[in-house]
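Asker: Build the 3D model from these lines:
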Amino acid sequence: MSLATHLEELQRKHGDLDREIDTAMSHPSVDDLEIASLKRRKLAIKDEIEKLKATTTTH
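Answerer: You can find the predicted model right below:
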């Protein structure tokens, strides 16, 4: 998998998680721990995206 493809996949997953969080927050029955878990996963993906972008700009 090329770096560009990997970045695109991570960005897609980040967007998917964003939509999933929005959906979960609109339902009062969703557990706050589940939302927190989704947000942590989204942040981890964002961090990975930023790390990969930084790597590509230094090379």
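
Asker: rest of the way, CA atoms for contacts and neighbours
Answerer: Will do.

Asker: Give the buried residues for the host helix or strand of residue 36.
Answerer: Using DSSP states H and E, residue 36 sits within helix 32-58. Within helix 32-58, the residues that count as buried by 16 or more other C-alpha atoms under 10 Å are 35, 38-39, 42, 45-46, 49.

Asker: here's the other one to compare against:
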Amino acid sequence: MTTEGHIAALERRHQELDRQIEAELHNSKADSLTVTALKRKKLEIKDALNKFSMTG
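Answerer: Got it, this is the predicted structure:
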């Protein structure tokens, strides 16, 4: 996978996690541990994207 392809995949995953977080927060039975895990994963992806922008 090219660097651009990898970045695009990370961006799509970041957006998907954002949608999952929003859906979980709007759920009347929202699980705070699930939301926290999703937010942590989203932050990891953001950090990876930032590393690519610093090296590119």
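
Asker: Send over the TM-score of the superposed chains.
Answerer: Superposed pair, TM-score by TM-score structural alignment, normalised by the length of structure 2: 0.96. Supporting alignment: 56 aligned residues with a C-alpha RMSD of 0.6 Å.

Asker: still on that earlier bit, and the helix holding residue 36 of structure 1, what does it pack onto?
Answerer: helix 3-25 (3 or more C-alpha pairs under 8 Å, 6 or more residues apart in numbering; DSSP states H and E).

Asker: buried stuff in the helix it packs on?
Answerer: 7, 10-11, 13-14, 17, 21, 24.

Asker: got the contact list for it?
Answerer: 30, 35, 38-39, 41-42, 45-46, 49, 52 (C-alpha atoms under 8 Å, 6 or more residues apart in numbering).

Asker: how about 6 Å then?
Answerer: With C-alpha atoms under 6 Å, 6 or more residues apart in numbering as the test, helix 3-25 of structure 1 has contacts from residue 42.
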